[in-house]
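Q: Have a look at this prediction, sequence included:
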Amino acid sequence: MDTQAYREIAWNGIWKQNCGIVQILGLCPILAISTNIVNAVSLGLATILVMAMANLVIAALRNFIPYEIRIPVFILIIAALVTVVDLAFNAYLHELYLVLGIFIPLIVTNCIVLARVEAFAAKNEPGGSTVDGIAMGIGLTLVLAVLGAMREVVGSGTLLSGIDMLIPGAQPIVLFGADYPGFLIAILPPGAFIALGCLIAGRNWIEARKQARARANPPAPSAPADAPAEPA
């Protein structure tokens, strides 16, 4: 693949086919863990690692995996990689590991990961597949980050709550003062659905405006290559 192909794969994963706001996949972790930006981004980074490694391994082994048993083999590979990430979080980020809880092991059953290895990695070379896994993971992490920030700011009046689990001694940003009563619905499941709906609506609005501008300003037709030059 050339550089342009890699760019198209990356843009496809981050924006055009974003897992969270276009394909609407992985709603369980997206809605459950996005109560603040630190938890959301941490789970997103774990997903990036798993998707990148899973796509790379499966793309490299795709010609050796019998078609009839590909799904069980894919799940086995994903489960092994998730176990590695799970143990790494437990060893090096134990407090964050306790907060994320079951959602790291549940990456095994996340339809985002299995869908990408089946739709892309099983049919393409390792380089492009790795880029696809990273881009899809980044797209999901961006959705989680924005969703977590929205819910944390509105619900608690803070930003980066729990950052001390990643950077010892760091303090969260208090935006509205200690007397802010909070907005409980923002950090409850209904608030997650409302915030995600706003993100989906915002993305659709941007795309609708882009298409409207394209229709209003169509590209000028290019002149034939053999057209005679106009006299000076």
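A: In hand now; what should we look at?

Q: Only C-alpha atoms from now on, for both contacts and neighbour counts.
A: Noted.

Q: wait, what's in contact with the residue nearest the centre of the chain?
A: In the chain, the residue lying closest to the centroid (Cα atoms, centre = their mean) is residue 140, at 1.3 Å. Going by Cα atoms under 8 Å, 6 or more residues apart in numbering, residue 140 touches 14, 18-20, 44.

Q: Check it against this one:
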Amino acid sequence: MNKGKVFLNGFITENPILVSLLGMCATLGTSSSAETGMGMGLATTFVLVCSNVVISLLKSVIPDGVRIPAFIVVIAAFTTIVQMVVQAYAPALYDALGIFLPLIVVNCIVLGRAESFASKNGVADSLVDGLGSGLGFTFVLTLLGCFREILGSGKLFGMEIFSADYGTLVFVLAPGGFIVLGYMIAANNVIMERRKKSAERREREAAERELLKDQPHETPMAAKEGV
């Protein structure tokens, strides 16, 4: 399997937030600032990659009837690890993420990739898939946090861009998250549609060139004899 295609599939083509619309609870709850968005995204990426690798390794020994509980146990183990690390080394981020950090256990992005990909593919492909989906989730979550933080408080990663008096409080709250996310999804849909049309046009032009190349060319002598 093409590793680059697997990575881009998780990062762009089937982005967990912009395309699949997964993990909306964590997306809206932890994207009020760029820092919390990035922190949540990286924590989820760690759990995604590690759980994908372990589940891919154990897929042949996990009974089909208990695969979902087994997946959750694996995901819970890595979620506990990342929770303890964040609590020890980034207590401010731990407090900001709150309940959303342990809720990675039941994040449908992590469980979905385990069920649909890691349990059916090799270790290397599962690692790349987890990395692509995780970084795609992190990128969108951080970008959403940047927009909300700038529009809501006039800051970016805690640094003041303009006076908070010009900020709009609603963007820091959940309704503002819905608004910004909606515009991001709409922009992504427009870009993807244009890319699709461009690819179709290139394929059509290539087919026309092949058709013209395959057609026999009439020489001037043949044309004269025909007359």
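A: Yep, it's here. The structure displayed is predicted, hence computed values, not measured ones.

Q: on that earlier part again, residue in structure 2 paired with the residue nearest to the centre of structure 1?
A: Aligned counterpart of residue 140 of structure 1 in structure 2: residue 137 (TM-score structural alignment).

Q: With distance to residue 120 of structure 1 added, can I get the contacts of residue 140 of structure 1 in CSV?
A: As requested, these are exported to CSV (distance: Cα to Cα, whole Å):
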residue, distance to residue 120 of structure 1
14, 15
18, 15
19, 14
20, 18
44, 20
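
Q: thought residue 184 of structure 2 was touching residue 19?
A: No - counting by Cα atoms under 8 Å, residue 184 of structure 2 sits too far from residue 19 to count as a contact (10.6 Å).

Q: more neighbours, the two?
A: residue 184 (17 against 14; other Cα atoms under 10 Å).

Q: corresponding residue for that one in structure 1?
A: Under the alignment (TM-score structural alignment), residue 184 of structure 2 pairs with residue 199 of structure 1.

Q: Distance-wise, check its match relative to residue 142 of structure 1.
A: 11 Å (Cα to Cα, to the nearest Å).

Q: Could you tell me where stretch 79-88 of structure 2 falls in structure 1?
A: Aligned by TM-score structural alignment, stretch 79-88 of structure 2 corresponds to residues 82-91 of structure 1.

Q: Repeat that for stretch 9-29 of structure 2.
A: So stretch 9-29 of structure 2 sits over residues 12-32 in structure 1, by TM-score structural alignment.

Q: quick one: which helix or strand includes the match of residue 140 of structure 1?
A: For residue 137 of structure 2, the host element (DSSP states H and E) is helix 123-153.

Q: next helix or strand past that helix?
A: strand 155-156.

Q: What is the mean deviation of that next one from its aligned residues in structure 1?
A: On superposition with structure 1, the mean distance recorded for strand 155-156 of structure 2 (mean Cα distance after the TM-score superposition for structure 1) is 0.6 Å.

Q: Give the other helices and strands that the helix or strand just after that strand contacts.
A: Reading on from strand 155-156 of structure 2 to the C-terminus, the next helix or strand found by DSSP H and E is strand 159-160. If you count contacts as 3 or more Cα pairs under 8 Å, 6 or more residues apart in numbering; DSSP states H and E, strand 159-160 of structure 2 packs onto no helix or strand.

Q: contact partners of strand 159-160 of structure 2?
A: Contacting residues not belonging to strand 159-160 of structure 2 are listed as residue 154 [Cα under 8 Å, 6+ apart].

Q: The following helix or strand past that strand to helix 123-153, inter-axis angle?
A: Using DSSP H and E, the next helix or strand after strand 159-160 of structure 2 towards the C-terminus is helix 174-214. Put simply, helix 174-214 of structure 2 runs at 130 degrees to helix 123-153, going by axes from the mean of the first three to the mean of the last three Cα atoms, to 10 degrees.

Q: and after helix 174-214 of structure 2, which helix or strand comes next?
A: With elements assigned by DSSP H and E, the helix or strand that comes after helix 174-214 of structure 2 is helix 220-226.

Q: corresponding residue for residue 121 of structure 1 in structure 2?
A: Mapped onto structure 2 by TM-score structural alignment, residue 121 of structure 1 lines up with residue 118.

Q: Help me confirm that residue 173 of structure 2 comes into contact with residue 30.
A: No - taking contacts as Cα under 8 Å, residue 173 of structure 2 lies outside contact range of residue 30: 10.5 Å.

Q: These two: which is more packed in?
A: Neighbour count, other Cα under 10 Å: between residue 173 of structure 2 and residue 30, residue 30 has more, with 28 against 16.

Q: got a list of what that one touches?
A: By Cα under 8 Å, 6+ apart, the contact list for residue 30 of structure 2 reads 36-37, 40, 97, 100, 145.

Q: and with 7 Å instead?
A: Contact analysis of residue 30 of structure 2 by Cα atoms under 7 Å, 6 or more residues apart in numbering lists 36-37, 40, 97.

Q: Quick check: it vs residue 145 of structure 2, distance?
A: Distance of residue 30 of structure 2 to residue 145 of structure 2, given as Cα to Cα: 8 Å.

Q: what's the overlap in contacts for these two?
A: Shared contacts of residue 30 of structure 2 and residue 145, counting by Cα under 7 Å, 6+ apart, come down to residue 37.

Q: what's the burial count for residue 129 of structure 1?
A: By other Cα under 10 Å, neighbour count at residue 129 of structure 1 equals 29.

Q: Oops, could you answer that again for residue 209 of structure 2 instead?
A: 11.

Q: Against residue 77 of structure 2, how distant is it?
A: Separation of residue 209 of structure 2 from residue 77 of structure 2 (Cα to Cα): 56 Å.

Q: Please apply the same query to residue 114 of structure 2.
A: 14 Å.

Q: Likewise for residue 164 of structure 2?
A: With Cα to Cα as the criterion, residue 164 of structure 2 and residue 77 of structure 2 are 41 Å apart.

Q: That concludes my questions; thank you for your assistance.
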